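A.B. asks: coords please:
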Amino acid sequence: MSGDGSPAKMRWSIERRLEFIEFRLFWEGRVNRSDLVDFFGISVPQASADLGRYQEVAKQNLAYDKRAKSYLVTREFKPVLLELDAQRYLAQLRLIANGILPKEESWLGWVPPYATVPSIARSVDPVKLRKVLDVIRTGSAIHVEYQSLSRPDPLWRWLTPHALAFDGFRWHVRAWCHTRNRFQDFVFARMLSFDETRPDQINAEHDIEWQRFLTFRIGPHPDLETAKRNAIELDYGMQQGEISVETRISLSFYFMHRFGLDIDPKDVQPERQHIVLLNREEIDEAQKRARKETAALASGYIHKKMRNRMIGYDVYLLERLSGTM
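C.D. replies: Presented below is the predicted three-dimensional model:
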């Protein structure tokens, strides 16, 4: 242990095993050597050594019970390696339920009875994902056959991706569209096929809607009865009747739609829409301002692209004329 009372620097693999010990102690109240042996595939002596190391770091957190043949959590338990987070525990349950994380790969030993509302999977082709990642990494544009909702047939267009985004239900590619001359989101699953790539100079810093964040102030529906308002405030952990949530401007539409914040409270019954947006005018103004700034910054790129096209066309004409002389 270091002089300031924190654990001394150690190898990552050992640190992970000590964190595992602390995780099991807090959430399940016990841990033993076989837990470490089974999960990490280490030897029994190594597991004993890890438990000994943890005792050196946090002796007050566990005590060996001969009858249970396990180390049990003590009333004096205080985490020294992990920041206790209920979301981390519950997230593992969700991942197991969705088939993303095999139970044996989670840190959960005993799993409580639980159920989750099923989600409809939005598939992402791993080969296409790898291709998009390559294009983002190299700062290139890619020719994509894309099926939009506004057209009956797919359209080939050049895109310059610079980021990935998840809206709570599906993954998008954030990209400059060379057809519409603007930054926008493209649903991964609607990218039907890819063609060639080429270098591109679009500056992702000019995507103000991506670069800038908004803070949403959210509170209970004003027409809820007092008891129901109190319940909603508890549900969302509100302080003084509201919570603040930050998100990128480019994701704000999805955020508002997902939680019903895009609906005017006057147009919906409070029993159906428990929470409302408290700073709607501020959000609307910030969204409009970001779109305007993005368009202004992108105009230089558009003009440069058009100028290069004109220069290229002039060169083409000169070559044709010189060839006929």
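A.B. asks: hey, let's count contacts and neighbours off CA atoms from now on
C.D. replies: Noted.
A.B. asks: would you map the strands across the stretch 51-200 of the chain?
C.D. replies: 62-65, 70-73, 140-146, 155-166, 171-177, 182-187, 191-199 (DSSP state E, counting those that start in this stretch).
A.B. asks: among those, which comes closest to Gly260?
C.D. replies: Closest approach to Gly260 among those is made by strand 155-166 (17.6 Å; CA to CA).
A.B. asks: which residues sit against stretch 113-120?
C.D. replies: For stretch 113-120, contacts defined as CA atoms under 8 Å, 6 or more residues apart in numbering pick out Arg94, Ala97, Asn98.
A.B. asks: as CSV, the residues you listed with distance to Arg212 would be great.
C.D. replies: Shown next, in CSV, are the contacts of stretch 113-120 (distance: CA to CA, whole Å):
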residue, distance to Arg212
Arg94, 30
Ala97, 34
Asn98, 32
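A.B. asks: can I get the residues you listed in a markdown table including neighbour count and distance to Val117?
C.D. replies: Below are these laid out as a markdown table (neighbours: other CA atoms under 10 Å; distance: CA to CA, whole Å):
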| residue | neighbour count | distance to Val117 |
| --- | --- | --- |
| Arg94 | 17 | 10 |
| Ala97 | 17 | 9 |
| Asn98 | 16 | 10 |
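A.B. asks: sequence B follows; please return its structure for comparison with A:
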Amino acid sequence: MKHETIKPSQRKRYEFIEFQLMWEGTIGRKLLKDKFEISLQQATLDLTSYLDLEPKNMTYDPRQRTYVAQSNFRPAFVEGEATEYLQHLEMLHHGYRAADEIWPASVPEFDAVRMSSRKTDPVILKTVLRAIRNRHCVEVMYVSLSSESESPRFLYPQAIASDGHRWHMRAFDSDKERHSDFVLSRIEKVTIKESDVKEIPEDDEWSTIVYLRLRPDPNLAERQRERLEVEYDMNDGELLLQVRQAMLFYYLRFYGFNPLEVDGGMIRNKSSFSLNIVNLEEIERCLKRRN
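C.D. replies: A predicted model of the protein is given here:
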């Protein structure tokens, strides 16, 4: 209850204080002042008011002239998860934030895989977004890697989605009478057809939620299975994922499965991350494979 009336701007500064205590072990007035462009007086007020709220989390060290985290530190404004720290490094690495905009006070040496950007024309994206908002048809010149057809396609965009590597347009294909995914970077030209309006069937695969149940490969040694259960934060030895049926193929690939590699008429039930699908038959039915 004591935290519910705190203003959002104040809460954000408390989150920063806890972030520093969690990962750096200290927090001082100047760092708080510079990060949020506030006065030293305000920074002092923030630190003392935080100390009033969470007196067991930090103490002032006159020798270092800064606040230091206590051994029984327990965050109240942040989760205290490793992802909170690592996301700042990812934002810096991908250029979403500058070095003075992320929260780690001392950035360690690090590197990360930088995916080659799938270039999407902003004009094409704006047109697709407009068609989604207004429920319009678009005429599209699309370069498909599975077909050499160069004829225009008439599509009704419904949503956009990412498979982790590239962005797709989820659209109803009026020629094939089905909803499909179209890679945005493969659209060469798109034109709104405002006058061509029709009733679009419900995209059942988009609106249907599928439960994907994963577990460590039972052939692993017990110690290895236990490690995977901790790594994926499993409950009772399983990782339960709620995914859109339309996104199921991409989730399977994300967790190291190759849905196109079939054994006995179904997915080969072993991922590159040593995981198995518990409900394999159900997942196979949900994939609705097409030739």
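A.B. asks: Serialize the strands of the stretch 51-200 of structure 1 to TSV and add fields for distance to Val124 of structure 1.
C.D. replies: Converted to TSV, these look like this (distance: least, CA to CA, whole Å):
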stretch	distance to Val124 of structure 1
strand 62-65	45
strand 70-73	43
strand 140-146	14
strand 155-166	12
strand 171-177	8
strand 182-187	9
strand 191-199	10
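A.B. asks: now for those strands, which one comes closest to Arg291 of structure 1?
C.D. replies: Closest to Arg291 of structure 1 of the strands of the stretch 51-200 of structure 1 is strand 182-187 (CA to CA; 9.5 Å).
A.B. asks: ok, residues contacting the closest one?
C.D. replies: Arg170, Trp171, His172, Val173, Arg174, Ala175, Trp176, Cys177, Asp207, Ala295, Ala298.
A.B. asks: at 7 Å what do you get?
C.D. replies: Trp171, His172, Val173, Arg174, Ala175, Trp176, Cys177, Asp207 (CA atoms under 7 Å, 6 or more residues apart in numbering).
A.B. asks: average gap between that strand and structure 2?
C.D. replies: Its matched residues in structure 2 lie on average 0.9 Å from strand 182-187 of structure 1 after superposition (mean CA distance after the TM-score superposition for structure 1).
A.B. asks: Provide the aligned range in structure 2 for that strand.
C.D. replies: Counting by TM-score structural alignment, strand 182-187 of structure 1 pairs with residues 178-183 of structure 2.
A.B. asks: what does Tyr89 of structure 1 align to in structure 2?
C.D. replies: Taking TM-score structural alignment, the alignment pairs Tyr89 of structure 1 with Tyr85 from structure 2.
A.B. asks: spatially, what comes nearest to its match if we skip its sequence neighbours?
C.D. replies: Counting by CA to CA, 6 or more residues apart in numbering, Pro104 is the residue found nearest to Tyr85 of structure 2 once chain neighbours are left out, at 7.4 Å.
A.B. asks: skipping adjacent residues, who's closest to the residue nearest to the spatial centre of structure 2 in space?
C.D. replies: For structure 2, Gly164 is the residue whose C-alpha lies nearest the centre (CA atoms, centre = their mean; 8.2 Å). Nearest residue to Gly164 of structure 2 in three dimensions, chain neighbours excluded: Phe254, at 7.6 Å (CA to CA, 6+ apart).
A.B. asks: and the one you found? What does it align with in structure 1?
C.D. replies: Under the alignment (TM-score structural alignment), Phe254 of structure 2 pairs with Arg258 of structure 1.
A.B. asks: and that match, how close does it get to Arg320 of structure 1?
C.D. replies: Distance from Arg258 of structure 1 to Arg320 of structure 1, counting by CA to CA, to the nearest Å: 56 Å.
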